[in-house]
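# 3D model of this:
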Amino acid sequence: MAAVRPRRAVRVRVGTLLGAVRRGLQVDQVAIATVYLEGNASSHFRPVLNSARVYAALLTVLLSSSAAFPVGTAAADVHARDPRGARRSPV
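Just a heads-up that it's a prediction; the model follows:
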């Protein structure tokens, strides 16, 4: 398995969670035991930076969905018209 860059990893995790919620799957929070070696000397956790990455990933998904909506709506509208511009009746 290839290594995943931290920023991409955040987007992948957020995307996975949002995809599960969109499909109606239940998402639960589960407590896990954390093991700190040598007084947590090697921790790379940065609360502000890591939180910003999560919110940036959420914002990216929100903006891309918002940007795609008018395009999809316009495409569906064009598809629903015949070449003369009249609406087709539903089948």
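# drop to CA atoms for contacts and neighbour counts, all remaining ones
Fine.
# Could you tell me how many residues sit around Tyr55?
Tyr55 has 15 neighbouring residues, counting by other C-alpha atoms under 10 Å.
# tell me which element it falls in.
Using DSSP states H and E, Tyr55 maps to helix 47-79.
# Show me which parts of that helix are buried, residue by residue.
Using 16 or more other C-alpha atoms under 10 Å as the test for burial, helix 47-79 gives Arg53, Val54, Ala57, Leu58, Val61.
# What's the separation between Gly15 and Arg7?
Distance, Gly15 to Arg7, using C-alpha to C-alpha, to the nearest Å: 12 Å.
# Following up with a second sequence; could you model it the same way so I can compare the two?
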Amino acid sequence: MAGFWIRIDPQGCVTGSVREDYIGALAEDAHREFTPRVADRRREAAEGWRHELVSPAEFDARAKPCLLRQCDHRSRGGRVVEDVQLGEVAS
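This is a model prediction of the structure:
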């Protein structure tokens, strides 16, 4: 069974995921999927962003709470992404 690549910010909060069978087995490929520009990937690596391959069970334990905003990373100063309402797009 395929695992999941999870994207982890410097505070340890999972901010995204993608299936392994879509990306492949290399962390570099996962990072490229989330961050297409080389300069941005280098900056993120220096800042402490990580990409880890996890099993479905580990995804449920580690990633789901973060992705559902039920983790404790906010209380430790983690980055919070807020939803915003977009206006209507004219056709």
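# Now the TM-score, please.
Their TM-score after superposition, calculated using TM-score structural alignment, normalised by the length of structure 1, is reported as 0.23; 38 aligned residues with a C-alpha RMSD of 4.2 Å.
# re the thing from before, I'd like the buried residues of helix 47-79 of structure 1 laid out as CSV, including distance to Ala74 of structure 1.
Output for these, formatted as CSV (distance: C-alpha to C-alpha, whole Å):
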residue, distance to Ala74 of structure 1
Arg53, 32
Val54, 31
Ala57, 26
Leu58, 25
Val61, 20
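# Closest one to Val71 of structure 1 out of those, please.
Taking C-alpha to C-alpha as the measure, Val71 of structure 1 lies nearest Val61 of these, at 15.7 Å.
# residues touching the closest one, list them.
With contacts defined as C-alpha atoms under 8 Å, 6 or more residues apart in numbering, Val61 of structure 1 is in contact with Gly15.
# The longest helix seen in structure 2: which residues count as buried?
Ranked by residue count under DSSP state H, the longest helix found in structure 2 is helix 38-47. Buried residues in helix 38-47 of structure 2, defined by neighbour count with 16+ other C-alpha under 10 Å: Arg41, Glu44.
# so what does the helix or strand immediately after it in the chain touch, helix or strand wise?
For helix 38-47 of structure 2, the following helix or strand on the C-terminal side (DSSP H and E) is strand 50-54. Judged by 3 or more C-alpha pairs under 8 Å, 6 or more residues apart in numbering; DSSP states H and E, strand 50-54 of structure 2 is in contact with strand 4-8, helix 27-34.
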